[in-house]
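J.: any chance you can model this:
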Amino acid sequence: MEQTFTYREKIKQIFILLIPILITQLGMFSMVFFNTIMSGKYSPYDLAGVAIGTSIWNPVFTGLSGILLAVSPIVAQRYGERNTKEISVTLAHGIYLALMIAITVMILGFFLLNPLLGLMNLDANVKSVAHDYLIGLSIGIIPLFVFNTLRSFIYGLGKTRIVMYILLLALPINLFLNYVLIYGKWMFPELGGVGGGYASAITYWFILAMTALVIKIQEPFNQYVKLASFKDFKWSKCSEILKIGVPMGLSIFFETSMFAIVTILISQYDVITIAAYQTALNIVSFLYMIPLSISTALTVLVGYEVGAKRNKDARIYSFLGIGLAILIAFVTGILVITFRYDVAGLYSNETAVIQLTGHFLIYALFFQMSDALQATTQAALRGYKDVNIAFIMTLIAYWLICLPSGYALARFTNLDASGYWIGLTIGLFVAGIALAIRLHQVQKRKFGIIQEKVS
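T.: Got it, this is the predicted structure:
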């Protein structure tokens, strides 16, 4: 990263960070994409089982890995300050936290998975697939959490291409493993949708090994790998990450768990409805990788400028990123609505699933624009390390507005499952507006402080 002076330079800087991040995000999402498509082609039961398994795993992973995302704005601000020692300390303690979180998740999963699945009114075949899929995925929990810390560290330095290259190398491996383990090709066992869990876990180990190797041997990363930082463990340094990371993780958790709860509520419908909902959600989630990638770049750029005491530049980056995300969401939303049945046909051969998926995708335009607004405004706030108010706002929007309105529309009107899509959109839009107001307040305060110092 480097200082920019014009709007053109800032837009260019956004895209320099954005494109590799986007390719990386699409690569990570493609693993779920491959699992879903191949499982759907295998059978509707495997598709539904993987959907349930994913709905359980996603809020756990995204919420807890959200804590580790705090490494990125901390490193970015330290990088803006040119504080090499603190960057090394943040990296070491981020890895320690990743290991603690991963081990805790594995222990809790051992005791809670069966009771949780037992609470759902699932078909026996769907329940079996969901259980075994998560067991396979659990083999990759440790490398996945550690990799997310390393990725946040790399992004904090503004070096986004290297992670992209690693993911591009990993994708063919993941695709091959999905194919042979789901369909039982070339003497591999035929595991159905469960095979996707094992394929992802093996791929996570490969990704971690490659990322660790690059950090150890390549400039500028290796200058921050200090053995002394790993030996000198201080809980206060972990607390610094947790102070920012916990509200970030909770905000992400409340959003993803909101989707998970909706999935569980929809599991009360028939297999066709479950499969169609998961397919539609998979499609809009795939497109969400664009505003999510803009968000990641925005957090780094805002954090870097704040660390360098250039608050006016941080403000400009914020609005450029938010505007870009909403514009792209509008364009992709129009495309999804136009070609909704063609896209749905990629996921399933069942006519009923395709038709219902197409119906759900009618709501994609407003859903995507609302999601883009809330994601990027929240990302800009993270760059300022202002996360506590955002956490409260998202909690209210997701759990006190979104879920009740979606449930009411689905249960007490003739919208049925479509009511949940409207409820999701309402919740995301309210969150976006509230976060935008908070961002304006933070920037106004920062700008006012600078004005006082100048005068």
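J.: from here on, just use CA atoms for contacts and neighbour counts.
T.: Will do.
J.: and the one helix or strand I16 maps to, what other elements does it pack with?
T.: Element membership for I16 (DSSP states H and E) is helix 7-42. For helix 7-42, the packing partners by 3 or more Cα pairs under 8 Å, 6 or more residues apart in numbering; DSSP states H and E come out as helix 44-68, helix 161-183, helix 194-217, helix 271-307, helix 311-338.
J.: kindly recompute the last result at 7 Å.
T.: Here helix 7-42 touches helix 44-68, helix 161-183, helix 271-307, going by 3 or more Cα pairs under 7 Å, 6 or more residues apart in numbering; DSSP states H and E.
J.: mind putting those helices into CSV with mean neighbour count and distance to F366?
T.: Output for the helices and strands packed on helix 7-42, formatted as CSV (neighbours: other Cα atoms under 10 Å; distance: least, Cα to Cα, whole Å):
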stretch, mean neighbour count, distance to F366
helix 44-68, 25, 23
helix 161-183, 19, 30
helix 271-307, 25, 11
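J.: now the second one, please; I'll put the structures next to each other:
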Amino acid sequence: MYQTDNLKQKIKLFMIIFFPILITQVSLNLMTFFDTVMSGRAGAEDLAGVAIGSSLWVPVFTGINGILLAITPIIAQLLGAQEDKSIKQKVQQAMYLSVGLAIAILLLGLILLNPILNTMDLEYEVRHIAKFYLITLGVGIIPLFIFNTLRCFMDALGQTRMSMIIILIALPINLLFNYIFIFGKFGVPAFGGIGAGIATALTYWVISLLAIAILYKVAPFRDYQLFSSWVRPRVKEWLEQLKIGVPIGFAIFFETSIFAAVTLLMSAYSTNTIAAHQAAMNFSSLLYMIPLSVGMALTITVGFEVGAKRMQDAKVYGYIGISGGIFIALFNGIVLFAFNDYVAGLYNTDPDVIALTVQFIGFAIVYQLADAFGAPIQGALRGYKDVNMTLVIALVSYWVIGLPTGWILANYTSLEPFGYWVGIITGLSCGALALLARLIHIQKKYRNQIENSSAT
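T.: Have a look, this model is predicted:
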């Protein structure tokens, strides 16, 4: 990261940071994408089982990952304030916290997995695949959380290309593991959808070990000597990260869990409906990685400028990201509209499933417009470390407005399963507008604080 003097320089730096994040996020999402697509090739039950398992795992992972993301604005603001000496201990404490969170998730999963699956009206085979997909995936949770913490550190330095390189190396490895364990190759039994969990867990170990090796050997990361002279775990340091990270995590959880809740409610419909819904959601989630990456880039750039007390520069970065999000939303809509038949055919060969998937994609075109507008604003707010109101906005817009609206439309109108998607669209739209109002308020607040401190 470095200071910029004009709009052209800001756009250039933003793009340098943004594009590697985008490639990294898309590649990470492609792992789930390939899990779903390749499982679907193994059978409709495998696709539905992985869909249910992913719907339970993704909200938990993204919520906890929100806590880990807090290290990004912390490091970015330290860099902006030129307090580099504090960075090493912050990252070490974040790694301690990531391991603790991973262990907590594993213990909760051990207790709650069976009761949750038993409450769902699933076919036996679908339930079996979902259960063991999650169990095998759990083997990779600890290295995954460690990797995400280290990645946040690398990204906060503006070195987003390194995360990209790691994931690009890991992606074909994940494909190979999927091929081996899903379909049973090279003497390995065919595990179907469960094999996707095995493959993903092994991939998590690969990316974690790669990240550790790079931070230990490659400049400029090795200059921070993250793995030498370890400090003791300190609850005070954890609380600082949790103060920022818990609201981020819950806000992300409220957003992603509404999709999980909808998928679980879809269990009242046929296996084909579940499969079609998940296929449309899976691909639109892949497109969502673009505005999400814009938001992550804004957290870095805005956080750096806020740490240096250059509030006008932080504001400019915010508007660069928002305008980019609007453009991306329009582009995504065109992609989904133009290739809906092709996208549907990627997931399944059953004509009934393909037809249902195309209908769901029509609603996905609308919902991603609001999501692509809101994600960059959330990233900018994280750069200011303003996270509590984002939590409230997420709770109200998704769970108070979005899900009840969807449930009413699904159960009391002819929309049926598509009503849930209309509810999602409603919730995301309300959330995006509220986030924009909050960003404008925070920008004014920080500007006034700087002006008042200068006056005194």
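J.: for the biggest helix by length in structure 2, buried residues please.
T.: For structure 2, the helix with the greatest residue count under DSSP state H is helix 417-455. Counting neighbours by 16 or more other Cα atoms under 10 Å, one finds that the buried residues in helix 417-455 of structure 2 are 417-432, 434-436, 438-439, 443, 446.
J.: S370 of structure 1: which of the helices and strands packed on helix 7-42 of structure 1 is closest?
T.: helix 271-307 (10.7 Å; Cα to Cα).
J.: quick one on the thing from earlier: nearest to G195 of structure 1 among the helices and strands packed on helix 7-42 of structure 1 would be which one?
T.: helix 161-183 (4.7 Å).
J.: what span of structure 2 is that closest one aligned with?
T.: Under the alignment (TM-score structural alignment), helix 161-183 of structure 1 falls on residues 161-183 in structure 2.
J.: how close does the matching stretch sit to structure 1?
T.: With the two structures superposed, stretch 161-183 of structure 2 lies on average 0.7 Å from its match in structure 1, counting by mean Cα distance after the TM-score superposition for structure 1.
J.: and that stretch, how far out from the chain's middle?
T.: 18 Å (Cα atoms, centre = their mean, to the nearest Å).
J.: cool, stretch 100-109 of structure 2 as well?
T.: The mean C-alpha position of stretch 100-109 of structure 2 is separated from the chain mean by 19 Å, Cα atoms, centre = their mean.
J.: what's the answer for stretch 138-148 of structure 1, then?
T.: 15 Å.
J.: for that stretch, which positions count as buried?
T.: 138-148.
J.: in helices, which of those fall?
T.: 138, 141-148.
J.: from the residues you listed, which is closest to R315 of structure 1?
T.: N148 (27.1 Å).
J.: so which residues make contact with stretch 361-379 of structure 1?
T.: Outside of stretch 361-379 of structure 1, the residues within contact range by Cα atoms under 7 Å, 6 or more residues apart in numbering are 280, 284, 291-292, 295-296, 298-299, 321-322, 325-326, 329-330, 333-334, 337, 340, 390, 421, 425, 428-429, 431-432, 435-436, 439.
J.: correction: the previous question concerned stretch 425-444 of structure 2.
T.: By Cα under 7 Å, 6+ apart, stretch 425-444 of structure 2 touches 315, 366-367, 370-371, 373-374, 377, 381, 390, 393-394, 397-398, 401-402.
J.: average gap between that stretch and structure 1?
T.: Compared with structure 1, stretch 425-444 of structure 2 is 0.6 Å away on average (mean Cα distance after the TM-score superposition for structure 1).
J.: in structure 1, what stretch matches that stretch?
T.: Under TM-score structural alignment, the match for stretch 425-444 of structure 2 is residues 425-444.
J.: for that stretch, what is the distance to the chain centroid?
T.: A distance of 19 Å separates the centroid of the chain from that of stretch 425-444 of structure 1, by Cα atoms, centre = their mean.
J.: follow-up on the earlier one: now the helix holding I16 of structure 1, how far from the centre of its chain.
T.: 11 Å.
J.: quick one: buried residues of that helix?
T.: Buried residues in helix 7-42 of structure 1 (16+ other Cα under 10 Å): 10-11, 13-42.
J.: and the closest residue to A280 of structure 1 other than its chain neighbours, what does it touch?
T.: With Cα to Cα, 6 or more residues apart in numbering as the criterion, A280 of structure 1 has its nearest non-adjacent residue at 5.5 Å, and that residue is T357. By Cα under 7 Å, 6+ apart, the residues touching T357 of structure 1 are 276-277, 279-280, 344.
J.: ok, now how distant is T357 of structure 1 from G66 of structure 1?
T.: 30 Å (Cα to Cα, to the nearest Å).
J.: go on, I322 of structure 1?
T.: According to Cα to Cα, I322 of structure 1 stands 20 Å off from G66 of structure 1.
J.: likewise for M393 of structure 1?
T.: In terms of Cα to Cα, M393 of structure 1 sits 17 Å off from G66 of structure 1.
J.: contacting residues around S405 of structure 1?
T.: Counting by Cα under 7 Å, 6+ apart, S405 of structure 1 makes contact with G423.
J.: and with 10 Å instead?
T.: 399, 411, 419-420, 422-424, 426-427 (Cα atoms under 10 Å, 6 or more residues apart in numbering).
J.: again with Y304 of structure 1
T.: Counting by Cα under 10 Å, 6+ apart, Y304 of structure 1 has contacts 1-3, 72-81, 156-158, 298, 310-311, 313-314, 383-384.
J.: repeat that for 8 Å
T.: 73, 76-80, 383 (Cα atoms under 8 Å, 6 or more residues apart in numbering).
J.: same thing with L22 of structure 2?
T.: The contact partners of L22 of structure 2, taken as Cα under 8 Å, 6+ apart, are 289-290, 293-294.
J.: give me that answer again for 10 Å
T.: The contact partners of L22 of structure 2, by Cα under 10 Å, 6+ apart, come to 28, 160, 164, 289-294, 296-297.
J.: do the same with M281 of structure 2
T.: Applying Cα under 10 Å, 6+ apart to M281 of structure 2 gives the contacts 51, 259, 263, 275, 287, 357, 360-361, 363-364, 421.
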